[in-house]
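Chemist: Sequence plus the predicted model coming up.
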Amino acid sequence: MKRFLVSFTAFALVACLAVAGVIVLLNKVSTPATAAQRCTAQAQGQSWSLDPDQSRLAALIGIRAMERGMPARAATIALATAYQESKITNINYGDRDSLGIFQQRPSQGWGTREEVTDPVYATDAFYDVLAKVDGYESMAVTKAAQAVQRSAFPDAYADHEDMGRVWASALNGYSQASLTCILDPVADGDPHTPAEFKKILKTDLPQATASTIDAQEGQLAVEVDPERAAKKLNLGATQASRVGWAIAQWAVATAHATGATSVSFEDMRWDRDGGTWSVVTNTTDRVVVAFSR
């Protein structure tokens, strides 16, 4: 009996090792190159990463607060809420009839199924209610988010406050050159164009206007005037640099969707090839976003 147990144990161990080997091999074979793609925001010694699809939605949520004249704190609350509710993913399922980024329920008056699964509508709906919460700017994230969402687990929002704060800081221009993305190269024949960038910018930040400029180094490019945007946002020209950094880092966070190959502002440039910001000598007071031909 003892010999049987030893033999069986040895056989089971060999079988487990064989299965593990197959799993490792399959992981090596089937893991796509895009698995390493990620966007990272850093501030105050903290670093938080999202995948490109999450980053696209986080960019919308983060900069939409500025578009609406709300403080970065509002974006912190919204981002923490979205991560807790859906991991910042536009999902079409949830508890009962909850849907979308914020898991809003049509049966509770948030809108139709189509509306709450529209990221722009869902984000604006969240901010609409948050803006009516008296003193939300100084509230704990859990309390402010709960006033909007009425969750069964309100304390869970606090788990994502640091992430929300770091991303909100970058997407509202308070942390400069702090949001980076490591992305795959733009594929040959990729349909992304400056026109698509303009369309997405108009959706997320209507007060900013992108203009096509002369090709540079064999690329197509657009530029955004942050001073003009700051004035249209009623922030004044003195906030042009902050607005510029908000737009520049929004452009990096959405680069996977737009196909942008570089983003330049002031004396810094993010390049898709390296995935980081670097100092450049040719400074610009416009946000310049380049694309491959």
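Modeler: Yes, it's here.
Chemist: from here on, contacts and neighbour counts on C-alpha atoms
Modeler: Noted.
Chemist: how close does residue 287 sit to residue 112?
Modeler: 37 Å (C-alpha to C-alpha, to the nearest Å).
Chemist: These two: which has the busier surroundings?
Modeler: For residue 287 and residue 112, the more surrounded residue by other C-alpha atoms under 10 Å is residue 287, and the numbers stand at 24 against 14.
Chemist: Next SSE downstream of the helix or strand containing residue 58?
Modeler: Using DSSP states H and E, residue 58 sits in helix 52-67. The helix or strand immediately downstream of helix 52-67 is helix 72-86, counting by DSSP H and E.
Chemist: contacts for that following helix?
Modeler: Identification of contacts with helix 72-86 by C-alpha atoms under 8 Å, 6 or more residues apart in numbering yields 58, 61-66, 88-89, 100-103, 126-127, 130, 136-137, 141, 144-145, 156-161, 163-169, 172.
Chemist: Derive a ChimeraX selection command for the buried subset of the residues you listed.
Modeler: For the buried members of the contacts of helix 72-86, the matching ChimeraX selection, counting by 16 or more other C-alpha atoms under 10 Å, is:
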select :58,61,62,63,64,65,66,88,89,100,101,102,103,126,127,130,136,137,141,144,145,156,157,158,160,161,163,164,165,166,167,168,169,172
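Chemist: what ranges do the helices span in this structure?
Modeler: 2-30, 52-67, 72-86, 113-116, 119-131, 141-149, 161-171, 194-204, 226-232, 240-253, 255-258 (DSSP state H).
Chemist: got a list of contacts for the helix holding residue 58?
Modeler: With C-alpha under 8 Å, 6+ apart as the contact definition, helix 52-67 has outside contacts at 37-39, 71-72, 74-76, 78-79, 87-89, 119-120, 123-124, 127, 167-168, 171-172, 204-207, 233, 246-247, 250, 253-254, 256-257.
Chemist: List buried residues within these.
Modeler: The buried subset of the contacts of helix 52-67 (16+ other C-alpha under 10 Å) comprises 37-39, 72, 74-76, 78-79, 87-89, 119-120, 123, 127, 167-168, 171-172, 204-207, 233, 246-247, 250, 253-254, 256-257.
Chemist: got another, please set it beside the one above:
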Amino acid sequence: MGRHRAAEPPRRGPVRSVPGRIAVTTGITCCLGLVGVAGVGEARQPHPDVREALADRAAVEQRASRDHTRAVPPVATSSPTPTPTKTPKEVVRPRHPRPVAGLDQRQMDNAKAIVDVGRDMRLPRRAMVVAVATAMQESDLYNLASDVVPASFDHPHQGSGSDHDSVGLFQQRPSSGWGTVAELMRPAYAARAFLSALVEVRGWEDMSVTGAAQAVQVSAFPGAYAKHERRAATVVAALA
């Protein structure tokens, strides 16, 4: 038998490029629709439609890159400059105000205690004038103990009186329900007790100082309060 000659491998023709496809085969490299065969010559030029599509894509990517890296300036917003508001300064009142109207320091301090209570109760200045004038008449604006009440000397005092069991700036009597001896010997308490009774008097704002004071104190000498009105007004004006 003779030997058969091996059949020659079929010859391959050039591989066509298919636009828009990526083909992978042995010895073939494809990129973006271009197919190259190793050892088979140069790759054919892409179809005109492919070239146009690639050019459009490159332009889009270039614009996107520029837009991504472009610095966008901040938008200036005009807002009115706020006007600084001025906060009212707190009035710092001295603990021991300078005496006026011929008072000494102890009397002035007691007048301050009366005015401070009136301010705390949000009363008009007229009420403070009535209260200071009353204390001027009753105790000469001193915090008095009572010779009749020995317990009153156990508390801070600035002299003493002997009118029944009357004590303090307004000579209020514990036996009449104004408060305990200890309470009435405190100027602030005594002032609040007086002013609380004053505002309960109907029409006190329209009364004279004498009439308003007498309505609270029920004194045996009602006309005595009037002589202290001018000095009391001067003192309150210096403190209020």
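Modeler: Received it, and whenever you're ready, just let me know what you need. Nothing here was measured: the structure is a model prediction, and the numbers come from that model.
Chemist: what's the TM-score for these two chains?
Modeler: Here the TM-score for the pair of chains, by TM-score structural alignment, normalised by the length of the second structure, is 0.52; 130 aligned residues with a C-alpha RMSD of 1.7 Å.
Chemist: Would you confirm that residue 230 of the first structure contacts residue 243?
Modeler: Yes: Residue 230 of the first structure is in contact with residue 243 according to C-alpha atoms under 8 Å; the separation is 6.2 Å.
Chemist: quick one, which of these two is more surrounded?
Modeler: residue 243 (29 against 23).
Chemist: Name all residues that make contact with the more buried one.
Modeler: 172, 173, 226, 227, 229, 230.
Chemist: Over in the second structure, tell me which residue corresponds to it.
Modeler: Here residue 243 of the first structure stays unmatched in the second structure, going by TM-score structural alignment.
Chemist: After alignment, which residue of the first structure pairs with residue 138 of the second structure?
Modeler: With TM-score structural alignment as the criterion, residue 138 of the second structure matches residue 85.
Chemist: chain center to the helix holding residue 58 of the first structure, what's the gap?
Modeler: 5 Å (C-alpha atoms, centre = their mean, to the nearest Å).
Chemist: Aligned counterpart of residue 233 of the second structure in the first structure, please.
Modeler: Using TM-score structural alignment, the partner of residue 233 of the second structure in the first structure is residue 165.
Chemist: give the contact list for its match.
Modeler: Shown in contact with residue 165 of the first structure (C-alpha under 8 Å, 6+ apart): 73, 75, 76.
Chemist: Checking those residues against the second structure: which ones persist?
Modeler: On the basis of both residues aligned by TM-score structural alignment, their matches' C-alpha atoms under 8 Å, what survives of the contacts of residue 165 of the first structure in the second structure is residue 76.
Chemist: between the contacts of residue 165 of the first structure, which is closest to residue 29 of the first structure?
Modeler: Comparing the contacts of residue 165 of the first structure against residue 29 of the first structure with C-alpha to C-alpha places residue 76 closest, at 38.6 Å.
Chemist: The closest one pairs with which position in the second structure?
Modeler: Matched across to the second structure, residue 76 of the first structure falls on residue 129, judged by TM-score structural alignment.
Chemist: Repeat that for residue 260 of the first structure.
Modeler: Residue 260 of the first structure maps onto no position in the second structure when the alignment is built from TM-score structural alignment.
Chemist: Which positions in the first structure sit opposite stretch 182-199 of the second structure in the alignment?
Modeler: Counting by TM-score structural alignment, stretch 182-199 of the second structure sits on residues 114-131 of the first structure.
Chemist: Where is the longest helix in the second structure?
Modeler: helix 48-69.
Chemist: how close does the residue in the second structure that residue 49 of the first structure lines up against get to residue 234 of the second structure?
Modeler: Alignment note: residue 49 of the first structure maps to residue 102 in the second structure; criterion TM-score structural alignment. Distance of residue 102 of the second structure to residue 234 of the second structure, computed by C-alpha to C-alpha: 10 Å.
Chemist: same check, this time on residue 146 of the second structure
Modeler: 29 Å.
Chemist: How many residues are close by residue 282 of the first structure?
Modeler: With other C-alpha under 10 Å as criterion, residue 282 of the first structure counts 11.
Chemist: Test my guess that residue 103 of the first structure contacts residue 94.
Modeler: Yes: judged on C-alpha under 8 Å, residue 103 of the first structure makes contact with residue 94 at a distance of 6.7 Å.
Chemist: follow-up on the earlier one: and for the longest helix of the second structure, what span of the first structure is it aligned with?
Modeler: Using TM-score structural alignment, helix 48-69 of the second structure lines up with nothing in the first structure.
Chemist: which parts of that helix are buried?
Modeler: residue 50.
Chemist: Aligned against the second structure, show me the partner of residue 66 of the first structure.
Modeler: Match for residue 66 of the first structure (TM-score structural alignment): residue 119.
Chemist: what's the closest non-adjacent residue to the aligned partner of residue 169 of the second structure in the first structure?
Modeler: Per TM-score structural alignment, the equivalent position to residue 169 of the second structure in the first structure is residue 101. Counting by C-alpha to C-alpha, 6 or more residues apart in numbering, residue 90 is the residue found nearest to residue 101 of the first structure once chain neighbours are left out, at 4.6 Å.
Chemist: if I pick that neighbour, what's in contact with it?
Modeler: Residue 90 of the first structure neighbours (C-alpha under 8 Å, 6+ apart): 99, 100, 101, 117, 119.
Chemist: Enumerate every residue touching the last one.
Modeler: Yep, that's residue 119 of the first structure we're talking about. Residue 119 of the first structure makes contacts with 57, 90, 100, 101, as judged by C-alpha under 8 Å, 6+ apart.
Chemist: conserved subset of the residues you listed in the second structure?
Modeler: Contacts conserved in the second structure for these, counting by both residues aligned by TM-score structural alignment, their matches' C-alpha under 8 Å: 57, 90, 100, 101.
Chemist: Since that was my last question, I'll sign off now.
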